[in-house]
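Trainee: A predicted structure for the sequence below; I have some questions about it.
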Amino acid sequence: MTPLLGLAARSAWNRRFALGLVLASIALSSFLLMGLERVRQDLRDNFAQAVSGTDLIVGARTGSVQLLLYAVFHIGNASNNIRYASVQKLAEHPAVAWAVPLSLGDSHRGFAVLGTTADYFAHFRFGSRQALQFAEGHAFSGLYEAVVGSEVARRLGYRPGQTIELSHGDGAIERHDHADKPFTIVGVLQATGTPVDRTVHVSLQAIEALHADWMAGVRLPGFKLDAAQAAQRDLTPRAVTAVLIGLKNRAAVFSLQREVAAFRDEPLLAILPGVALDELWQVLDLGERGLRAVSALVALVSLAGLVAVVLAGLNERRRELAILRAVGAGPRTLLWLLALEGGLLTAAGVALGVLACWGTVAVLGGWVLQRYGLVLQAAPPGLAEARLIGALLLAGALASLLPGWRAYRLSLADGLSPRV
């Protein structure tokens, strides 16, 4: 088998120009398939690691996926708020170690504004329970101070000391801007690859000050408070969107979840982030399978090109095959020779595609994180990727049998006198 392998390699090298194009096609399709799988896995990991170390997320009674999307990913709208008194009761529960309230609804130039407390920076975790770190500045302490995520700072060119204005709702209507209450940026967070990067963080009291002269989402006509006047009012929060809860003992998570579901003061829902994320991925599974199918079709087209090129060259190689017969090669030897050529070409193309994918992730991973907030890991192929590689190699080997079988039939028909 070793001499036959060397012969197959030298034969392919003699036709390196035509086969090089096929090699590039296989490498590109392998790159696409492996790159898509890498992005899919890392995107799923990014979603799963957007919040870690949080045992429960509590909000108004709604769907678990809707609560997760709004509270963690700032997508969609909350069905209702929960009273701040309820948050305080939950924080005083014997099983609760910490509770971080979240207030959403405002924005700044397309980025979500999150009202919270200083405990957010102490207890919020992402990835493998990593804490938030400041690239510049520090957490807010004053009423009109803000901390921005890394993507907000990068895209808008913000640094500590700059002044910004927030908008009511999505900011689509200019008269809904809170221009009379500007905020000073005091901190910029390091990149996390999570929605934190695309968020402006302020205090809960700041959210109350912004809406001191508003009611039911509308500015009160003929009544306007400037920043100094709003600061003099009672800014105790009346309601928040959701609350992140960490427990002293995770074994109590289900019992507390049942207590929240039976909460008498108002209807509440407590979700486990991991369970809600699994539900979310079930919704997205159809799209994942569609992308995989497209990549698989690209790979099949490349392998079809391999078969077509080898078959098209068989007529020109009939004299070569006759010479091999003359020196003692049997029909089965010719079958294996052509099959090995195709297998070697497939293996080289897949290897080149995998290396190109790994190298691209390693080189562009930092840029993708800064630009799109997606953490790509230049890690060795995992189990799913190994299965894809094996499937590509197997498909290439099977595809190579077709020109090998054709060569076998030609060698039987031609004998030592090929019709050329």
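Mentor: Structure's in. What do you need?
Trainee: going forward, measure contacts between C-alpha atoms and count neighbours the same way
Mentor: OK.
Trainee: quick check: buried residues in the strand or helix carrying residue 87?
Mentor: Element membership of residue 87, judged by DSSP states H and E, is helix 84-91. For helix 84-91, the neighbour count (16 or more other Cα atoms under 10 Å) marks 84, 86-87, 90-91 as buried.
Trainee: A further structure is provided below for comparison with the first:
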Amino acid sequence: MASQWIRALACAVIVLCVLGGWGLAADDATTAPETASPIGEAAAQSSGFAAAAPRGRWDPAAGSGEIVLDNGSYYSVFQGEADVEAWYDTTGRDVTGTVLEGEAGRSEGEPFRLSSAIPADQPPGRYAGDDLTVRVQEPRIRTVTLYNSVGTELEDPSELQREESLLVVVDWNYAAAEDLQVDLIDHDGNLSIEREVLSTDPTEAQSDRLPDGVDADTLAREEQGLGSTNASTASWLFDLGAVDDGTYTLRIEGVDDLTTDEAAETFRFTVGTDATPAASPTPTASPTPTASPTETASPTATPTTSPTATPTASPTETTSPTTPAGSPGPTERPTTSSPAPTTASPSGTEPPTQPTTTEEPGFGVTAAIAALVVVLLQALRVRRR
């Protein structure tokens, strides 16, 4: 009987050891901290920089920020750009100072250093090196289209009627780099008066000429573009009834560095010259080929007079031109600042945060208790025998 009791006790001990070890292993697998990724913080930065390429870290309203390049897209930058805070690749590596080499055309064999400014005379073309690619372009205004009050496109705006309104629609190739600004200069006083002349009240015909999605309220914004209006075209409306007679210059250019050569456009025109005479010209009779020599009848030709231009829905107030609230002054610039660049270096990563573990009874403790109960029951059975 004693030997049976001993065998029962031995079996219980074996079961206790096996189940207890299993429970401890299960507890260890559950509470062990996760192994940190070998990439760590750099992985998150890589994703961010790749998504930001090439101008996601750039402010076109100020013409400054960071540029991200990859190894095959040949993202565009422009001659004369400055205020480049840093150049990165898509992994977050700072590549400022890297020298690329021109591949073809005017840029072939030419060096291009990734620095804080792009030389205005940097040969345009494609450059590559160190797993980086970029394309240098000449900044230019592609098109400027002018429409009068009845929506007619003006090929020569040199002379406009005083009661006209003038719609200006502009497209430029460096919208990602810089917004555009407009100046209307009064030659009599050499003053920039666009703030007093810009309007938000286009005629119906002019509204039909606006690009899709353009709000009339933006027509009086002196600065327009991706940073100011989130649009890659610019549209301005000038109420010429709000200006005095005289000669004016309309100038369109970038808000920061891109203000020369084809990056800018200038028009000169005269307002209020009354090109159409108030009096009708004296009619002159045209000889009638079939008239007999004895006919002395006065000519019946109706004198032709130049039609007087009738403004369509032109603003009539001349003393208080419509100016949208909060519109900046003639020489003001938007106060939006460049977004602060991410200062974390890809190599300066913080140690991963270790998960907090808590000790709780696992499967091993439960198994041990169950085994102990089995041993006690078996011992009682043996004693009864």
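Mentor: The structure has been received and is ready for your questions. As the structure is a computational prediction, the values presented were derived from the model and not from experiment.
Trainee: care to give me the TM-score?
Mentor: The TM-score (TM-score structural alignment, normalised by the length of the second structure) is 0.24; 147 aligned residues with a Cα RMSD of 6.4 Å.
Trainee: ok, back up a step: follow the chain on from the helix holding residue 87 of the first structure and name the next helix or strand.
Mentor: Tracing the chain C-terminally past helix 84-91 of the first structure and defining elements by DSSP H and E, one meets strand 96-108 next.
Trainee: report all helices and strands that that next one contacts.
Mentor: helix 84-91, strand 111-116, helix 119-123, helix 204-210, strand 239-240, strand 242-247 (3 or more Cα pairs under 8 Å, 6 or more residues apart in numbering; DSSP states H and E).
Trainee: can you lay out those as JSON lines showing distance to residue 28 of the first structure?
Mentor: Formatted as JSON lines, those follow (distance: least, Cα to Cα, whole Å):
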{"stretch": "helix 84-91", "distance to residue 28 of the first structure": "53"}
{"stretch": "strand 111-116", "distance to residue 28 of the first structure": "36"}
{"stretch": "helix 119-123", "distance to residue 28 of the first structure": "44"}
{"stretch": "helix 204-210", "distance to residue 28 of the first structure": "51"}
{"stretch": "strand 239-240", "distance to residue 28 of the first structure": "50"}
{"stretch": "strand 242-247", "distance to residue 28 of the first structure": "44"}
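Trainee: which of those sits closest to residue 360 of the first structure?
Mentor: Residue 360 of the first structure sits nearest to strand 111-116 of all these, at 29.5 Å, using Cα to Cα.
Trainee: and the strands in the stretch 1-150 of the second structure?
Mentor: Secondary structure of the stretch 1-150 of the second structure, counting by DSSP state E, counting those that start in this stretch: strands at 58-59, 64-69, 75-78, 84-89, 99-102, 111-113, 125-129, 132-137, 141-147.
Trainee: could I get those as JSON lines with mean neighbour count and distance to residue 17 of the second structure?
Mentor: Shown next, in JSON lines, are the strands of the stretch 1-150 of the second structure (neighbours: other Cα atoms under 10 Å; distance: least, Cα to Cα, whole Å):
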{"stretch": "strand 58-59", "mean neighbour count": "24", "distance to residue 17 of the second structure": "65"}
{"stretch": "strand 64-69", "mean neighbour count": "25", "distance to residue 17 of the second structure": "61"}
{"stretch": "strand 75-78", "mean neighbour count": "20", "distance to residue 17 of the second structure": "67"}
{"stretch": "strand 84-89", "mean neighbour count": "20", "distance to residue 17 of the second structure": "57"}
{"stretch": "strand 99-102", "mean neighbour count": "20", "distance to residue 17 of the second structure": "68"}
{"stretch": "strand 111-113", "mean neighbour count": "18", "distance to residue 17 of the second structure": "70"}
{"stretch": "strand 125-129", "mean neighbour count": "20", "distance to residue 17 of the second structure": "65"}
{"stretch": "strand 132-137", "mean neighbour count": "21", "distance to residue 17 of the second structure": "62"}
{"stretch": "strand 141-147", "mean neighbour count": "17", "distance to residue 17 of the second structure": "83"}
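Trainee: residue 379 of the second structure: which of these is closest?
Mentor: Closest to residue 379 of the second structure of those, according to Cα to Cα: strand 84-89, at 74.7 Å.
Trainee: so what does the closest one touch, helix or strand wise?
Mentor: So strand 84-89 of the second structure, by 3+ Cα pairs under 8 Å, 6+ apart, packs with helix 41-52, strand 64-69.
Trainee: next helix or strand past the single longest helix found in the first structure?
Mentor: Scanning the first structure for the longest helix, with DSSP state H as the assignment, gives helix 331-372. Using DSSP H and E, the helix or strand that directly follows helix 331-372 of the first structure along the chain is helix 383-414.
Trainee: elements contacting that next one?
Mentor: Using 3+ Cα pairs under 8 Å, 6+ apart, helix 383-414 of the first structure is in contact with helix 16-48, helix 273-312, helix 318-326, helix 331-372.
Trainee: what angle do helix 318-326 and that helix make with each other?
Mentor: Angle, helix 383-414 of the first structure to helix 318-326, by axes from the mean of the first three to the mean of the last three Cα atoms, to 10 degrees: 80 degrees.
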